[in-house]
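Enquirer: Below is the structure, and that's it, no one-letter string:
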């Protein structure tokens, strides 16, 4: 990668007082720290919204913890939106972003994203087993699980991007896939660590499988994909590295994390992530058969 590319990448990521990587770490650790209060019987995050498979829309949403049942589904959804908006707006301010535009754009993106997830959780789309079909009183289902919401979101994104390009451009201030995925990686890593620490058998299994996965993914698949991308397709290192990570390790998360580590311009990891999502959607539709 040329010095100019490296410089532009750094400027794209670092616009304020924090880098995107450090911001993701701070937010992820903050969420993890708040979750630790539950060890003392104080649930500070139980108000977050969760979505269940449903036929009655009024029963689709609920707080994660029963102790916050008084909030109701819409109340927990509102609390989730407000908390995300406050934390992420502070982060965008630290990165030097346009706060007013982010607030407006994030509100719209959040509404579209969660509406897609709710649609994907509809029983006729999500239910998988015959027992669950009987439970909900339905005779058929697409059997996509509630992850069918990803397909709905993908379709919504394609419609907006291709039919309303100016609107899509305006929304870009709130569409920060690298930041969101990095935050998720930090939280997921902390969750796995705590779970493994509490279960010795699980911890040993994770360590054993982790070593095997490292040897397989890093030493075999990664190097093969990188070689093919460079030798046969003529991709630059900036594109080949996230591509190799995305294919060999862990899809979107690996591509985004690797792109940030090598200071790649955002376009590369984002396009690799889009490629992964497209193939995942195709697999979701085809593999059940």
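Expert: Happy to help now that I have it. Keep in mind it's a predicted model, so treat the numbers as computed, not measured.

Enquirer: Only C-alpha atoms from now on, for both contacts and neighbour counts.
Expert: Fine.

Enquirer: where along this structure do the helices fall?
Expert: In the chain, the helices defined using DSSP state H lie at 3-13, 20-35, 72-94, 99-120, 123-126, 130-136, 148-163, 165-171, 177-198, 200-213, 223-231, 237-245, 251-261, 267-286.

Enquirer: what would the ones you listed look like in CSV with distance to residue 46 and mean neighbour count?
Expert: Putting the helices of the chain into CSV (distance: least, C-alpha to C-alpha, whole Å; neighbours: other C-alpha atoms under 10 Å) gives the following:
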stretch, distance to residue 46, mean neighbour count
helix 3-13, 32, 14
helix 20-35, 9, 17
helix 72-94, 9, 17
helix 99-120, 18, 18
helix 123-126, 25, 23
helix 130-136, 27, 13
helix 148-163, 23, 16
helix 165-171, 30, 14
helix 177-198, 16, 17
helix 200-213, 26, 13
helix 223-231, 42, 17
helix 237-245, 34, 25
helix 251-261, 26, 23
helix 267-286, 30, 16
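
Enquirer: Next, format those helices as CSV and append distance to residue 59.
Expert: Listed next are the helices of the chain as CSV, based on distance: least, C-alpha to C-alpha, whole Å:
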stretch, distance to residue 59
helix 3-13, 41
helix 20-35, 26
helix 72-94, 8
helix 99-120, 11
helix 123-126, 12
helix 130-136, 12
helix 148-163, 17
helix 165-171, 31
helix 177-198, 27
helix 200-213, 35
helix 223-231, 46
helix 237-245, 40
helix 251-261, 32
helix 267-286, 26
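
Enquirer: closest one to residue 142 among those?
Expert: Closest of the helices of the chain to residue 142 is helix 123-126, at 4.8 Å (criterion: C-alpha to C-alpha).

Enquirer: how far does the closest one sit from the chain's center?
Expert: 22 Å (C-alpha atoms, centre = their mean, to the nearest Å).

Enquirer: okay, now the one to match up with it:
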């Protein structure tokens, strides 16, 4: 399938030893923290490089305006391209080794991102609240479903790497005090949602549709923890068939894309405030990247509460779930094979390392911007935090374009109706439960998160 071919399936060999150089989690963390440290160094030395390369096309109603803007900023735009390309090539060299093809593919992706930014800045798009990430997804979907994506381009569609990088960079706009304050609440809410959704999908798949237990667990993980990454990790932990993992990934992507449109529409219809809206998306969306697109369609506050709920709350579950499901698989489903007992170290092995990068970024910026710094804090905000936030937006545009360009609806719906129905049962629990927890019960709390 088109989407699956662009992702790393596993970075943990059968022997259990972790190859750090092959994990996009680690490279997203390292590249993200490098960008943050470079921003700090440039600011401290008085070289305003980060603000110079940040390209933000102003709103317009005449197409000559963005063209003139790009023409006058072409040197900065080319420098931004080289900045991303240099850092990404280092990571791709370690991850896939396909440096030449990535160079060509990323060049096309970057050019397409500029087109998306131009469309997203158009007054018509602003009037109808059609945000840039959603435009990127639609553009990607149109291209991938009309034509065949060449291999040289597919090597640049590193969806997981881009979204994890964007989340690490987002840490620069999160005071660590906010993470500590909201972490326990997000984790508690995530626990309720994850368990309820997992059990619903698993029970429906095994009892109603008589699907294989390992297949059911893989589907349930994708719908209850963190989307594609969870399906791959849990599928590996319970030794599910590769075909079943592929089907689970496809269905998770399909529902994730659908909820990008469903959730923001529901929130606007119900007049839900941005804070609870972001938490609801973080509770109900399956995957990080589509959830970020849905949150971006609401507001910056929604992005923050989504991140706290999804990244700090749900994503951190993956290591624990892998260990538990591996234990269940060995002791309950296949008692003959005790030679491969689950190891508690798998919790660390499966833990999403980019979350650590997110927290480190938050700690760095919190240390640099204590309330007592006054004007210095304002200078850091202007010259460090805001440019990093704009670079984060570019990373997310790469993400949404990659999702669209990697997803063909024909492939996403090829798994049959029974797995789709089982996952849909989880959606029917997930969305109303997310609304109940995020809007009704915890709505006042999530509104206070700014």
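Expert: Structure's in. What do you need? Owing to the predicted nature of the structure, the values given are computational and were not obtained by experimental measurement.

Enquirer: circling back: out of the helices of structure 1, which is closest to residue 41 of structure 1?
Expert: Closest approach to residue 41 of structure 1 among these (C-alpha to C-alpha): helix 20-35, 10.5 Å.

Enquirer: Nearest to residue 53 of structure 1, out of the helices of structure 1?
Expert: Closest to residue 53 of structure 1 of these is helix 123-126 (C-alpha to C-alpha; 5.6 Å).

Enquirer: circling back to that earlier point, which one, of the helices of structure 1, ends up nearest to residue 42 of structure 1?
Expert: With C-alpha to C-alpha as the measure, helix 20-35 is the member of the helices of structure 1 nearest residue 42 of structure 1 (8.9 Å).

Enquirer: which residues of structure 2 does that closest one align to?
Expert: Per TM-score structural alignment, the counterpart of helix 20-35 of structure 1 in structure 2 is residues 24-39.

Enquirer: and that stretch, how far from structure 1 on average?
Expert: Compared with structure 1 after fitting, stretch 24-39 of structure 2 deviates on average by 1.2 Å (mean C-alpha distance after the TM-score superposition for structure 1).

Enquirer: Show me the contact partners of that stretch.
Expert: By C-alpha atoms under 8 Å, 6 or more residues apart in numbering, the surrounding residues in contact with stretch 24-39 of structure 2 are 20-21, 50, 87-88, 91, 95, 160-162, 164-166, 168-169, 172, 352-354, 356-358, 361, 383-384, 388.

Enquirer: Endpoint to endpoint, stretch 10-29 of structure 1 covers what distance?
Expert: The first and final residues of stretch 10-29 of structure 1 sit 23 Å from each other (C-alpha to C-alpha, to the nearest Å).

Enquirer: nope, stretch 157-177 of structure 1 is what I meant
Expert: Terminal residues of stretch 157-177 of structure 1 are spaced 13 Å apart (C-alpha to C-alpha).

Enquirer: Now check structure 1 for the residue matching residue 170 of structure 2.
Expert: Counting by TM-score structural alignment, residue 170 of structure 2 corresponds to residue 188 in structure 1.

Enquirer: Grab the nearest non-local neighbour of residue 278 of structure 2.
Expert: Distance criterion C-alpha to C-alpha, 6 or more residues apart in numbering; nearest residue to residue 278 of structure 2, sequence neighbours excluded, is residue 302 at 3.9 Å.

Enquirer: what's the helix or strand hosting the one you found in contact with?
Expert: In the assignment (DSSP states H and E), residue 302 of structure 2 maps to helix 300-307. Helix 300-307 of structure 2 is contacted by residues 167, 174, 274-283, 291-292, 295-296, 446, 449-450 when judged by C-alpha under 8 Å, 6+ apart.

Enquirer: give me that answer again for 7 Å
Expert: Contact with helix 300-307 of structure 2 is made by 274-275, 277-279, 281-282, 292, 295-296, 446, 449-450, as judged by C-alpha atoms under 7 Å, 6 or more residues apart in numbering.

Enquirer: Give the aligned range of the very next helix or strand once past it in structure 1.
Expert: Proceeding N to C from helix 300-307 of structure 2, the next assigned helix or strand is helix 318-328, under DSSP H and E. In the comparison with structure 1, helix 318-328 of structure 2 aligns to no range at all (TM-score structural alignment).

Enquirer: What residues in structure 1 pair up with the helix or strand just after helix 318-328 of structure 2?
Expert: Counting by DSSP H and E, the next helix or strand C-terminal to helix 318-328 of structure 2 is helix 346-350. Per TM-score structural alignment, helix 346-350 of structure 2 has no counterpart in structure 1.

Enquirer: Would you mind listing the buried residues in helix 346-350 of structure 2?
Expert: Across helix 346-350 of structure 2, burial judged by 16 or more other C-alpha atoms under 10 Å covers 346-347, 349-350.
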